[in-house]
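Asker: with the input below, show me the fold.
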Amino acid sequence: MERFVEVDGVRLWVAESGRADGSPLLLVMGANASAVVWPEEFVARLGEQHRVVRYDHRDTGRSTWAFDRRPYAVADLARDAVAVLDGLGVGRAHVVGMSMGGTLVQLLLIDCPDRLLSATVFATAVLEGAGPHGAPPPFVDIDPRLLALWEHLGDPRDREEEIAFRVRHWQLLNGEEVPFDADEFRRLEERVIAHAGRCDNPAAHARAGQGGLARGAALSASTTPTLVVEAPADPINPPPAAARITAAIPGAQQVTIAGMGHAIGSPVLAPLAEAILTHTAQVDGRNND
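Answerer: Prediction:
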């Protein structure tokens, strides 16, 4: 089922799938990426156990593209996630966040714990201010090849040039420990472009304000069951990024997906889904006792 949810004059495209009687699970994607970036096989596997909800961030996919007229901060996108739950009448949900989505999930842990059944984050960094000495600023260990590529993120390109740029981006994000299938990610980006009906990239989230993110110290009060997935080949948030998050959130559990980078390609899709489902099943089991 597809629909739009309105928040602050912005329309967010939302899709539901999976078990209508399953506990809700909200997928929160990373920066400048629409809901279509979640692999269909991955969504289907989660849907065997859950009512899966995914949505297009502002300035992606079929949601409103208006950053140049109405700029916002990254932290505002966390409120969008809550608006999606409100729009669907979902009181509490398991929430899974990748990359920037993991940042947003950490904000939800702080501001909206009553809306979360559980949290899962991966390929992300802990909010600044966490831990006794404070977390390091983001992107301190990033692959310099990515930094060079990001300088051209919003450059004008035709469709074929844009697809080639995005596939190269995914190749770097994938890391070097698991095989990279360029055709797989080309098909992904063709779906992304068809879904959005456009191939340009405004890089809005890269330009969004960074205020309100240095709140890591507040994670120490979290009581939400949290899973942190370590991606050992992540070129943006390499180890010990996951360990820093785990240490910041009381009771958080950590698992490692061997060879995983900053992408959900075929080699890591199944183990990632199983790690999430094991976590959510444990939480649902305790809630149903």
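
Asker: CA only for contacts and neighbour counts going forward, please
Answerer: Will do.

Asker: does residue 268 touch residue 274 like I think?
Answerer: No - using Cα atoms under 8 Å, residue 268 makes no contact with residue 274, being 10.2 Å away.

Asker: if you count what's nearby, which of the two comes out ahead?
Answerer: Using other Cα atoms under 10 Å as the criterion, residue 268 and residue 274 rank with residue 268 on top: 18 against 14.

Asker: which helix or which strand is home to that one?
Answerer: Under the criterion of DSSP states H and E, residue 268 resides in helix 266-288.

Asker: chain center to that helix, what's the gap?
Answerer: 16 Å (Cα atoms, centre = their mean, to the nearest Å).

Asker: next, the buried residues of it.
Answerer: The neighbour-count check on helix 266-288 (16 or more other Cα atoms under 10 Å) flags 266-269, 272-273, 275-277, 279-280, 283-284 as buried.

Asker: hang on, residue 133 in a helix?
Answerer: No - counting by DSSP: H, G, I helix; E, B strand; the rest coil, residue 133 falls outside a helix, being coil.

Asker: now do the contacts for it.
Answerer: Listed by Cα atoms under 8 Å, 6 or more residues apart in numbering, the contact set of residue 133 is empty.

Asker: could you do residue 94 as well?
Answerer: 23-26, 116-120, 280.

Asker: could you also give me the structure for this next sequence, so I can compare it with the first?
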Amino acid sequence: MHRHIDAAPGIRLWVEERGPADAPPLLLIMGAQASGVGWPDPFVDLLAAHHRVIRYDHRDTGRSTWAFDEHPYPITQLAADAVTVLDACGADRAHVVGLSLGGMLAQLLLADHPDRLRTATLLGTQALSSTPYVRPDGVAVPVEELPGIDPRVLELWARPVPPDLELEAELDRRVEHWRLLSGDVLPFDAAYTRAFERGIIEHTGHHRTNTAHGRADASGMDRTRGLARNEVPTLVISAPAEPVFPPPHPQHLAQVIRGARLVEIPGMGHALPPAVHAPLAAAILEHSRS
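Answerer: Coordinates of the predicted model:
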């Protein structure tokens, strides 16, 4: 079942619910410039066997309102949108899973709205904390010295995208993007990725790109104290082939979020190919059950 909900005057969000209506709700929060259908259907179905899974399009993605230039907002507003989605779906408390920027939004929820979360699972993201990372040998590493984004990814992100790019050329660009984001461990299936992105374009209704989340104000997101006081059961997924927030970012997350535990998905990068669906879903379901 899918529908639109009102998040603010002139702003509507596309929302889908899948799974038994009486099952514990589980909210999926996607990354920057990514729509809710970036969570692959087979993966969502694995979770929906035990949960009422809620996924949605951020504003300026998918079928939600694209109006950043007329209605600019800070990144923190996207976390408020997640709470709005829970309200609209009648979910007083939910399990929350966040990927990339979605993992940062989930941390904002942990710190600011812990009463709305049953559990949290974070993947492919960085800590919203200024606390140094303590290496196994006891050496403290300042946050600004943790490994950065793979230069190949940065180079691709820096390339301008022509506004009149044809569909097949845009699909070529997206496949190249996901080839890099997938990491260098698991085999990359270009045909699968192309078909997956074609489905996202069909869902959206066009293949225009949007830079709204990259232009949104990212200030005021540090939650060092709130994460240190966390009482929500939190799972951090470690992806050894992650090119955006590579290890030890997951280990740092598990240190700064009180009570968090770490689970590694072998071969995983910053993407959700079929090879990671079963182990990732199993880790999330075990966490939500416990």
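
Asker: rewinding a little: the contacts of residue 94 of the first structure in strands, which ones?
Answerer: 23-26, 116-120 (DSSP state E).

Asker: can you list those residues in TSV and add neighbour count?
Answerer: Putting those into TSV (neighbours: other Cα atoms under 10 Å) gives the following:
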residue	neighbour count
23	19
24	25
25	28
26	25
116	22
117	21
118	23
119	27
120	25
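
Asker: output the residues you listed as CSV; include the columns distance to residue 56 of the first structure.
Answerer: Compiled in CSV, these are given as follows (distance: Cα to Cα, whole Å):
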residue, distance to residue 56 of the first structure
23, 21
24, 17
25, 15
26, 12
116, 20
117, 22
118, 21
119, 19
120, 19
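
Asker: from these, pick the one nearest residue 202 of the first structure.
Answerer: If you rank those by distance to residue 202 of the first structure using Cα to Cα, residue 26 comes first, at 24.9 Å.

Asker: what are the ranges of the strands in the second structure?
Answerer: 2-8, 11-18, 25-29, 52-56, 94-99, 117-123, 133-134, 140-141, 234-238, 261-264.

Asker: now do the longest one: which elements does it pack against?
Answerer: Here strand 11-18 of the second structure is seen to pack against strand 2-8, strand 52-56 when contacts are counted using 3 or more Cα pairs under 8 Å, 6 or more residues apart in numbering; DSSP states H and E.

Asker: out of these, deepest packed?
Answerer: strand 52-56 (a mean of 26; mean count of other Cα atoms under 10 Å).

Asker: what about it, how far off from the first structure?
Answerer: On superposition with the first structure, the mean distance recorded for strand 52-56 of the second structure (mean Cα distance after the TM-score superposition for the first structure) is 0.3 Å.

Asker: so that strand versus strand 25-29, what angle?
Answerer: 20 degrees (axes from the mean of the first three to the mean of the last three Cα atoms, to 10 degrees).

Asker: against residue 78 of the first structure, how distant is residue 33 of the first structure?
Answerer: 15 Å (Cα to Cα, to the nearest Å).

Asker: my bad, residue 223 of the first structure
Answerer: 19 Å.

Asker: so between these two, which is more surrounded?
Answerer: residue 78 (21 against 15).

Asker: quick one, what contacts the residue lying closest to that one once chain neighbours are set aside?
Answerer: Closest residue in space to residue 78 of the first structure, ignoring its immediate chain neighbours: residue 104 at 5.0 Å, by Cα to Cα, 6 or more residues apart in numbering. With contact taken as Cα under 8 Å, 6+ apart, residue 104 of the first structure is in contact with 28, 75, 77-78, 97.

Asker: out of these, give me the one that has the most neighbours.
Answerer: residue 28 (30 neighbours).

Asker: helices along the second structure, start to end?
Answerer: Per DSSP state H, the second structure carries helices over the ranges 41-48, 75-88, 101-112, 151-158, 167-181, 190-204, 212-215, 224-228, 249-256, 274-289.

Asker: the first one vs the first structure, average distance?
Answerer: Overlaying the first structure shows helix 41-48 of the second structure at a mean distance of 0.3 Å from the equivalent residues (mean Cα distance after the TM-score superposition for the first structure).

Asker: thanks a lot, catch you later.
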